[in-house]
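*Asks:* pasting a predicted model and its sequence here:
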Amino acid sequence: MAHYFVGDIQGCFEELQLILAKVDFNPSKDELWAVGDLVARGNGSLQTLRYLKSLDASAKITLGNHDLHLLALNGKVKRPNPKDHLDELLKADDLPQLIDWIRKQPLVQTLPSHNVIMTHAGVPPQWDLETLLTESKAVSEALQEDDYIKSLIAKMYTDEADLWDSKSTGLVRLRYCINALTRMRYLNTDGSLDFLCKTPITEKSSELTPWFEFDSELKRSHTLVFGHWAALMGVVNQPNMQALDTGCCWGEHLTLWHLETNEKIEQNKIYN
């Protein structure tokens, strides 16, 4: 069995098919691990979701901020952004089935046999594995509630839940987990999340540090696979890190990482 990890697809379905063809991906014996942000800027969000759903157990998914935003759009909490090219998806006859499938996807996937952890944006350096699994499970359970739109999705849009507090409860705790695992890039000196800066800082800042440069228990014991931060273009200069968002939807390329060979395969953006 081969394990292939793919960066943010963002509806770039044609590029996804081309990159999988390059490695002769066979779902009967291989697994495709997707770091989240399955939908949005590309033109093939509907096809992407249908394909990944069809892979069943051969697809391992983590939810990204755009995937959660799709739940908000479906629940009429937010209005569509024309730049996201989601009209076809939102009008699809099988949208309810696709939404139910998305709700069942977690915020974290682990591969214990290889000590690999996959999330969309990263893992807070304050967390150990037990905390990561416990907090993400709480969000997954909240997404399965009948009133998840009203109780969670409609209330998750906030920058206030930016600092981990093990004593926090309820919605505050869920919000922090969502913000950390789907939106995190930089941390302030106190470990709180910064939501403003997205571009790599060329000179070391006294205030902001990429989350992956903080020391952490999981950083030493596992390979951390993430996407979300296209501006990095896959460069983190850290051991045990795989940054896979390389901006395909922005005109760059899609990246596939083959775990067993440690090889990265690229597919340039296709312009039709």
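*Replies:* Okay, I see it. Numbers count the residues shown, from 1 in each chain.
*Asks:* from now on I want contacts and neighbour counts done on CA atoms only, so please keep to that.
*Replies:* OK.
*Asks:* C-terminal to the host helix or strand of residue 97, what's the next element?
*Replies:* In this structure, residue 97 sits in helix 95-103 according to DSSP states H and E. Downstream of helix 95-103, the next assigned helix or strand under DSSP H and E is strand 109-111.
*Asks:* got the contact list for the helix or strand just after that next one?
*Replies:* Later in the chain than strand 109-111, the nearest helix or strand by DSSP H and E is strand 116-118. Residues outside strand 116-118 that contact it (CA atoms under 8 Å, 6 or more residues apart in numbering): 35, 62, 108-111, 222-226.
*Asks:* host element of residue 132?
*Replies:* Short version, using DSSP H and E: residue 132 is in helix 129-143.
*Asks:* from the contact counts, what lies against that helix?
*Replies:* Helix 129-143 is packed against helix 170-183, with contacts defined by 3 or more CA pairs under 8 Å, 6 or more residues apart in numbering; DSSP states H and E.
*Asks:* show me the contact partners of the helix it packs on.
*Replies:* Under CA under 8 Å, 6+ apart, the answer for helix 170-183 is 63-65, 107, 119-124, 135-136, 138-139, 152, 156, 158-159, 161-165, 193, 195, 228.
*Asks:* and the strands in the stretch 151-272 of the chain?
*Replies:* All strands of the stretch 151-272 of the chain, identified by DSSP state E, counting those that start in this stretch, fall at 186-187, 193-194, 209-210, 223-226, 241-243, 253-258, 263-268.
*Asks:* use this one as the comparison:
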Amino acid sequence: MATYAIGDLQGCLDPLEALLEQIQFDPAADRLWFVGDLVNRGPQSLEALRFVRDLGERAITVLGNHDIHLLGCYFGTRVARGRDTLEPILTAEDGDELIDWLRRRPLLHHDPTLDWTLVHAGIHPAWDLETAQTAARETETAMRTTEPVAFFGEIFGNQSDHPDGNPTPIDRQRFAINVFTRMRYCQADGRLDFAEKRPPADADPALTPWFAMPERAMADQRIVFGHWSSLGPARARANTWDIDQGCLWGHQLTALRLEDEALFAIDCPGAQKPKGAK
């Protein structure tokens, strides 16, 4: 039995099927962990969402920022953007069922037996595991039980960018979503920076990747995440693995076998080009 963490799909199902063939995925014995962003920008958002949903208990997926964006579009609090490929989901006959399934996915998954934690973007450096789990559970419960137009009408925004100064539940929940699905860099005081997406060598030197922050509370615990395709080759960094290698942009889709940290990858044809690319 093996557990494979899979990088951001973003609507690229064909590369996933090729990767599963490469690793000889055995659905009777193996398990898959998806780092989120199952959908958007790629050509098979609907098919990818159905495929992962249909894996049932053989797969665990956490929510990514593109998944949250899809939920906002479905409930009418977000507007699809120019390069989005969400319309097939929004108009599918089983769209309501898929959205209900997606809305019930976690923001964080921890397996104490494997001693690994799965998130989309990261875990705030000030948070230990218990704090992160509490923030995730509160936000997941609100997402599933609050009137959805009210919840998704308030949850987006940059104003919740620091673990302190979130006086209301929705402020805390917005901050949790920003951490788990959007975070890359932190300022010295732990405040999130939402603008910088470049790799550390090119970034503002006043910013630090979340996983490299001094005295990070979970520095001794293993975390696998995605979201940051410009970070560089997949490798262990301070007990963390970033496995988003930009399949959407024509790079690679990766699988990390958690039991021994063996890495597998396939080249992807690329569904879109990053902004500014020729």
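*Replies:* Yep, that arrived. Please read these numbers as outputs of a predicted model, since none were measured by experiment.
*Asks:* coming back round to it: buried only: go through the contacts of helix 170-183 of the first structure for me.
*Replies:* By neighbour count, with 16 or more other CA atoms under 10 Å, the contacts of helix 170-183 of the first structure hold 63-65, 107, 119-124, 135-136, 139, 152, 156, 161-164, 193, 228 as buried.
*Asks:* out of those, which sit inside helices?
*Replies:* Those of those mapping onto helices are 65, 135-136, 139, per DSSP state H.
*Asks:* quick one: contacts for the spatially closest residue to residue 220 of the second structure that is not a sequence neighbour?
*Replies:* Excluding the flanking residues, the one nearest residue 220 of the second structure by CA to CA, 6 or more residues apart in numbering is residue 239, at 6.6 Å. Applying CA under 8 Å, 6+ apart to residue 239 of the second structure gives the contacts 219-223.
*Asks:* what's the answer for residue 80 of the second structure, then?
*Replies:* Applying CA under 8 Å, 6+ apart to residue 80 of the second structure gives the contacts 73, 86.
*Asks:* tell me the SS of it?
*Replies:* coil (DSSP: H, G, I helix; E, B strand; the rest coil).
*Asks:* the first structure: which residue goes with that one?
*Replies:* In the first structure, the residue matched to residue 80 of the second structure (TM-score structural alignment) is residue 80.
*Asks:* please verify my assumption that residue 101 of the second structure contacts residue 53.
*Replies:* Yes. Using CA atoms under 8 Å, residue 101 of the second structure is in contact with residue 53, at 7.4 Å.
*Asks:* compare the two and say which is more crowded by neighbours.
*Replies:* A direct count of neighbours by other CA atoms under 10 Å for residue 101 of the second structure and residue 53 places residue 53 higher, at 17 against 13.
*Asks:* separation between the more buried one and residue 47 of the second structure?
*Replies:* Relative to residue 47 of the second structure, residue 53 of the second structure is positioned 10 Å away (CA to CA, to the nearest Å).
*Asks:* for residue 37 of the second structure, same thing?
*Replies:* The spacing between residue 37 of the second structure and residue 47 of the second structure, counted by CA to CA, is 13 Å.
*Asks:* before we move on, the earlier item: check the mean deviation of the helix holding residue 132 of the first structure from the second structure.
*Replies:* Superposing on the second structure and averaging over aligned pairs (mean CA distance after the TM-score superposition for the first structure), helix 129-143 of the first structure comes out at 0.7 Å.
*Asks:* now do the buried residues in that helix.
*Replies:* Neighbour-count burial for helix 129-143 of the first structure, with 16+ other CA under 10 Å as criterion, is recorded at 132-133, 135-137, 139-140, 142-143.
*Asks:* which residues are in contact with it?
*Replies:* With CA under 8 Å, 6+ apart, helix 129-143 of the first structure has contacts from 103-108, 123, 148, 152, 173-174, 177-178, 218.
*Asks:* residues in contact with the residue nearest to the spatial centre of the second structure?
*Replies:* Nearest to the geometric centre of the second structure sits residue 120, at 2.5 Å (CA atoms, centre = their mean). Residue 120 of the second structure sits next to 35-37, 62-64, 107-108, 180-181, 225-227 when contact means CA under 8 Å, 6+ apart.
*Asks:* is it true that residue 162 of the second structure touches residue 188?
*Replies:* No. Counting by CA under 8 Å, residue 162 of the second structure does not reach residue 188; the two are 11.3 Å apart.
*Asks:* neighbours of residue 2 of the second structure, how many?
*Replies:* For residue 2 of the second structure, the neighbour count with other CA under 10 Å is 13.
*Asks:* quick check: it touching residue 257?
*Replies:* Yes. Counting by CA under 8 Å, residue 2 of the second structure does reach residue 257; the two are 6.8 Å apart.
*Asks:* centre of the chain versus stretch 233-253 of the first structure, how much separation?
*Replies:* 13 Å (CA atoms, centre = their mean, to the nearest Å).
*Asks:* also stretch 75-91 of the first structure?
*Replies:* 19 Å.
*Asks:* in this structure residue 188 of the first structure contacts residue 196, no?
*Replies:* No. Contact between residue 188 of the first structure and residue 196 fails when scored by CA under 8 Å: they sit 11.3 Å apart.
*Asks:* give me the more crowded residue out of the two.
*Replies:* residue 188 (17 against 9).
*Asks:* residues contacting that one?
*Replies:* For residue 188 of the first structure, the contacting residues are 194, 207-209, by CA under 8 Å, 6+ apart.
*Asks:* now rank the contacts of residue 239 of the second structure by neighbours and give me the top one.
*Replies:* In terms of neighbour count, residue 223 stands highest of the contacts of residue 239 of the second structure at 24 neighbours, by other CA under 10 Å.
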